[in-house]
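Colleague: Model the structure of this input:
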Amino acid sequence: MTRSVAIADIATYRPAKRVPAEHFTQFAESDELSQNVMFRSPAFRHHAADGETSADMIDTAARTLVERHGDDYLDDVDVVLTHSQLPEVPVRGCVGEVAHRLGLRPTTVLDVHNGGCAAFVHMIEIAGALLQAGGGRKALLGLAQNSAGQIFTQEQVRGKAQAAIPGDGAAVATLTLGDDGNPVLGTVSRSFGEYSADMTAVAQPERKYWEAGPGQIHVGFTEAKIAKVLARGNRMVPEVALDVAHQIGVRPADLDLFITNQPNRIFLRNWRDALELPEERHPDTFDECGNLFAVGIPMTLDAAIDEGRVHSGAVVMMSAFAHAGDFAAAGAIRWNGRS
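Modeller: Below you'll find the model as predicted:
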């Protein structure tokens, strides 16, 4: 019999450098996209310190779990998965370094590069499958968003409308098998490879990201691409959430919390309207943290728990889409408390 998968606990990290929207105003240039709804700036975001790596941030978040539960809390971790928005080394991620720094000896380590903003749910699926297949006792998931203070503060990028939206941060979660913890009720993933090429990194003058040159890399947005992303995102996030709700037999209107990625306010509003949920049941950390990409869902969930907004027995739906719409995933858990 397949044993159920549960989230045991979750912890997050926000870098100390808290950056107000006014920081970007001083660099604002005449960007033709400045009035686009995609780029209405959050009040604040956090930037990683100079030299602060993905492994640093994930390690700091994981130490919170150790402080909360005891020095031996991670001793039975056999599976470690990490996701970094901006890997420091092109040919590898940070999973090995994270495992070493935490003193772990896992049987499986995996850098999950794909998944984008939906990576948290994607990693729950992957780690759960590994545990259920006999691959270990506990899994540690680590996610880092570290591109805000590196990509979007570059001299040629910081004046663009896109620069003020992202923030940095990290999150970790532990997964276990059995009836304890916060059971994963269901998940759904959808791949849309036909949209993969719509996400581009560009520079002026044009160059490949690994080539030397005067142009600084940033996201290649155009009005046409933004229109496509808005249409896809508006559709995909509710669709996968509704699929999971149907799978677990819960009416969308009966969900206790709906937690999504948070690219901008317009998406947040449209997604909760699609599920006919009031704003208080769709928490976000956008105005404090900006767009955290893959870290957005666990950051908001952790904040909601700390604020007492997640009662025991609550059904929490998590849903996100990635990149320009090439992937979407949703998952539901029943929250019973930190364990």
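Colleague: Every contact and neighbour count from this point should use C-alpha atoms.
Modeller: Noted.
Colleague: what's the neighbour count on residue 165?
Modeller: 27 (other CA atoms under 10 Å).
Colleague: Can you tell me the closest non-neighbouring residue to the residue nearest the centre of the chain?
Modeller: Centroid-nearest residue in the chain: residue 294, 1.6 Å away (criterion: CA atoms, centre = their mean). Once flanking residues are discounted, residue 294 sits nearest to residue 117: 3.9 Å by CA to CA, 6 or more residues apart in numbering.
Colleague: again with residue 62
Modeller: Leaving aside its sequence neighbours, residue 62 sits nearest to residue 172 (CA to CA, 6+ apart; 6.0 Å).
Colleague: ok, that neighbour - contacts?
Modeller: By CA atoms under 8 Å, 6 or more residues apart in numbering, the contact set of residue 172 is 10, 11, 12, 58, 61, 62, 140, 141, 142, 143, 298.
Colleague: Pretty sure the residue nearest to the centre of the chain sits in a helix.
Modeller: Yes: looking at residue 294 with DSSP: H, G, I helix; E, B strand; the rest coil, it is inside a helix.
Colleague: right, and it touches residue 142 too?
Modeller: No: counting by CA atoms under 8 Å, residue 294 stays clear of residue 142, with 10.3 Å between them.
Colleague: Tell me if I'm right that residue 44 and residue 20 touch.
Modeller: Yes: judged on CA under 8 Å, residue 44 makes contact with residue 20 at a distance of 4.5 Å.
Colleague: To check against the first, give me the structure of this:
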Amino acid sequence: MSTHAAVLTGLGGYLPPRTVTNEELSDRLDTSDEWIRKRTGIRQRHVVDPGVATGDLAVEAGHRALKSAGAQGWNAVDMVVVATTTPDHPLPGTAPNVAARLGLGPVAALDVQAGCSGFVYALATATAALAAGHAEGVLVIGAEVFSNVLNPADRTTAVIFGDGAGAIVLRAGDRDEPGAVLGVDLGSDGTGLELATIPGGGARQRASGRQPRPDEGYVQMNGKEIFLQAVRRMAASSSAVLGKVGWSVDQIDHVVGHQANLRILHSLAQQLGVDKRRVVSHIESAGNTSAASIPLALADAAARSRFRPHDRLLLTAFGAGLTWGSAALTWPQTTLV
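Modeller: Take a look at the predicted model:
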């Protein structure tokens, strides 16, 4: 087995300052704070102000991660990967402009679109580039402005999602270093594409020869089926990556799952046989931030000194596509935030 690995060396998160509470949503939707909390665990979510786009959040989170990495940030990063479902433009990708705005120069830069699994897919892309020697340092960002693709009258989605961005810096290193990403597992099932989709605006809709309906520009989701699929797929993927790295469930210090729904996180813990106290969550205050949720959860937990050097972390996510993925890593020696 190769000793080359990607090592976590920087971390940053950014949530826009404006918050929307459950009470505010209850004023315009047929819902209540109690209903939302019981079904999702969410108390509030952050939403951008007019004129703010995904790239703006990505730049802020990226800047914080690079600052956290110190000399191993701006001076070493030669690749940027941005995971997002809400890019600034259909063309070009968001990552090149984010890299330019961060002053990183003519580095490689690309977007990854894997729904709420996007950050794990971007992490896998970065670790592969580092292990192969194609990069020395990679900035990985998950960023979303989901408020722009939510139907304000649809309580099944409007109460769940929020805006935000989280980022990490990875450098080339060795597997025995604290902070090393030790294994990744990815999967997909395209037969479930209609379970979570934005049907309007893409090539498939345009090929139909008809104009999209107004509601087709918004996220449409089968919440009940997504719940069942998410728990099953994340549990299986988690078990697969644990097998790859040789960890038992009892050896996991923290499970950092996609922050989709608190009940999903608790069901996942039950499926894995992990105590709920080892599950990292900040969904109550941020909601579901899609591809940004895992790095934001990492930044929030690190800021509260929840992680210790050499702790074993399991990351796992599920999203539209259908896509899913997991990663196993140890926590680095240095303080990141």
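Colleague: TM value for the aligned chains?
Modeller: The TM-score (TM-score structural alignment, normalised by the length of the second structure) is 0.87; 325 aligned residues with a CA RMSD of 2.8 Å.
Colleague: which of residue 44 and residue 20 of the first structure has more neighbours?
Modeller: Each of residue 44 of the first structure and residue 20 has its neighbours counted (other CA under 10 Å); residue 44 has more, 22 against 17.
Colleague: Next, residue 230 of the first structure: secondary structure please.
Modeller: Under the three-state scheme (three-state DSSP), residue 230 of the first structure adopts helix.
Colleague: That one pairs with which position in the second structure?
Modeller: For residue 230 of the first structure, the aligned residue in the second structure is residue 227 (criterion: TM-score structural alignment).
Colleague: Near that match, how many residues? Count them for me, please.
Modeller: Going by other CA under 10 Å, the residues that sit close to residue 227 of the second structure add up to 16.
Colleague: who's in contact with the residue nearest to it when sequence neighbours are not counted?
Modeller: Once flanking residues are discounted, residue 227 of the second structure sits nearest to residue 264: 6.5 Å by CA to CA, 6+ apart. Residues near residue 264 of the second structure by CA under 8 Å, 6+ apart: 227, 230, 231.
Colleague: Relative to residue 42 of the second structure, how far out is residue 264 of the second structure?
Modeller: Computed as CA to CA, to the nearest Å, the residue 264 of the second structure to residue 42 of the second structure distance reads 12 Å.
Colleague: which residue ranges form the helices in the stretch 51-200 of the first structure?
Modeller: Counting by DSSP state H, counting those that start in this stretch, the stretch 51-200 of the first structure has helices at residues 54-69, 95-101, 119-130.
Colleague: Mind putting those into TSV with mean neighbour count and distance to residue 48 of the first structure?
Modeller: Conversion of the helices of the stretch 51-200 of the first structure to TSV gives the following (neighbours: other CA atoms under 10 Å; distance: least, CA to CA, whole Å):
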stretch	mean neighbour count	distance to residue 48 of the first structure
helix 54-69	21	8
helix 95-101	18	17
helix 119-130	23	20
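Colleague: Just send those helices back as JSON lines, with distance to residue 261 of the first structure too.
Modeller: Shown next, in JSON lines, are the helices of the stretch 51-200 of the first structure (distance: least, CA to CA, whole Å):
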{"stretch": "helix 54-69", "distance to residue 261 of the first structure": "19"}
{"stretch": "helix 95-101", "distance to residue 261 of the first structure": "23"}
{"stretch": "helix 119-130", "distance to residue 261 of the first structure": "10"}
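Colleague: Out of those, which gets nearest to residue 83 of the first structure?
Modeller: With CA to CA as the criterion, residue 83 of the first structure lies closest to helix 119-130 of the helices of the stretch 51-200 of the first structure, at 7.3 Å.
Colleague: Average offset of the closest one relative to the second structure?
Modeller: Following the fit onto the second structure, the mean deviation recorded for helix 119-130 of the first structure is 1.4 Å by mean CA distance after the TM-score superposition for the first structure.
Colleague: elements contacting that helix?
Modeller: When contacts are defined as 3 or more CA pairs under 8 Å, 6 or more residues apart in numbering; DSSP states H and E, helix 119-130 of the first structure packs onto strand 77-84, strand 138-145, strand 169-177, strand 182-191, strand 327-335.
Colleague: What's the end-to-end length of stretch 26-41 of the second structure?
Modeller: 15 Å.
Colleague: thinking again about what came up before, which of the helices and strands packed on helix 119-130 of the first structure has the highest mean neighbour count?
Modeller: For those, the largest average neighbour count (mean count of other CA atoms under 10 Å) is found in strand 138-145, namely a mean of 29.
Colleague: quick one: it to the second structure mean distance?
Modeller: Mean for strand 138-145 of the first structure is 1.0 Å (mean CA distance after the TM-score superposition for the first structure).
Colleague: rewinding a little: aligned to the residue nearest to residue 62 of the first structure, what sits in the second structure?
Modeller: Under TM-score structural alignment, residue 172 of the first structure pairs with residue 167 in the second structure.
Colleague: Kindly report the same for residue 61 of the first structure.
Modeller: Using TM-score structural alignment, the partner of residue 61 of the first structure in the second structure is residue 61.
Colleague: separation between its match and residue 171 of the second structure?
Modeller: Separation of residue 61 of the second structure from residue 171 of the second structure (CA to CA) stands at 18 Å.
Colleague: how many other residues sit next to the counterpart of residue 193 of the first structure in the second structure?
Modeller: Alignment note (TM-score structural alignment): residue 193 of the first structure maps to residue 190 of the second structure. Residue 190 of the second structure sits with 10 neighbouring residues when counted by other CA under 10 Å.
Colleague: returning to what we had before: could the contacts of residue 264 of the second structure be laid out in JSON lines, adding distance to residue 109 of the second structure?
Modeller: Shown next, in JSON lines, are the contacts of residue 264 of the second structure (distance: CA to CA, whole Å):
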{"residue": "227", "distance to residue 109 of the second structure": "33"}
{"residue": "230", "distance to residue 109 of the second structure": "29"}
{"residue": "231", "distance to residue 109 of the second structure": "32"}
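Colleague: Check the gap between the closest residue to residue 184 of the first structure other than its chain neighbours and residue 223 of the first structure for me.
Modeller: Of all residues not flanking residue 184 of the first structure in the chain, residue 333 sits nearest, at 4.4 Å (CA to CA, 6+ apart). Counting by CA to CA, the gap from residue 333 of the first structure to residue 223 of the first structure is 37 Å.
Colleague: got it, and residue 320 of the first structure?
Modeller: Going from residue 320 of the first structure to residue 223 of the first structure by CA to CA gives 22 Å.
Colleague: So between these two, which is more surrounded?
Modeller: Using other CA under 10 Å as the criterion, residue 320 of the first structure and residue 223 rank with residue 320 on top: 33 against 11.
Colleague: Am I right that the more buried one is in a strand?
Modeller: Yes: counting by three-state DSSP, residue 320 of the first structure is part of a strand.
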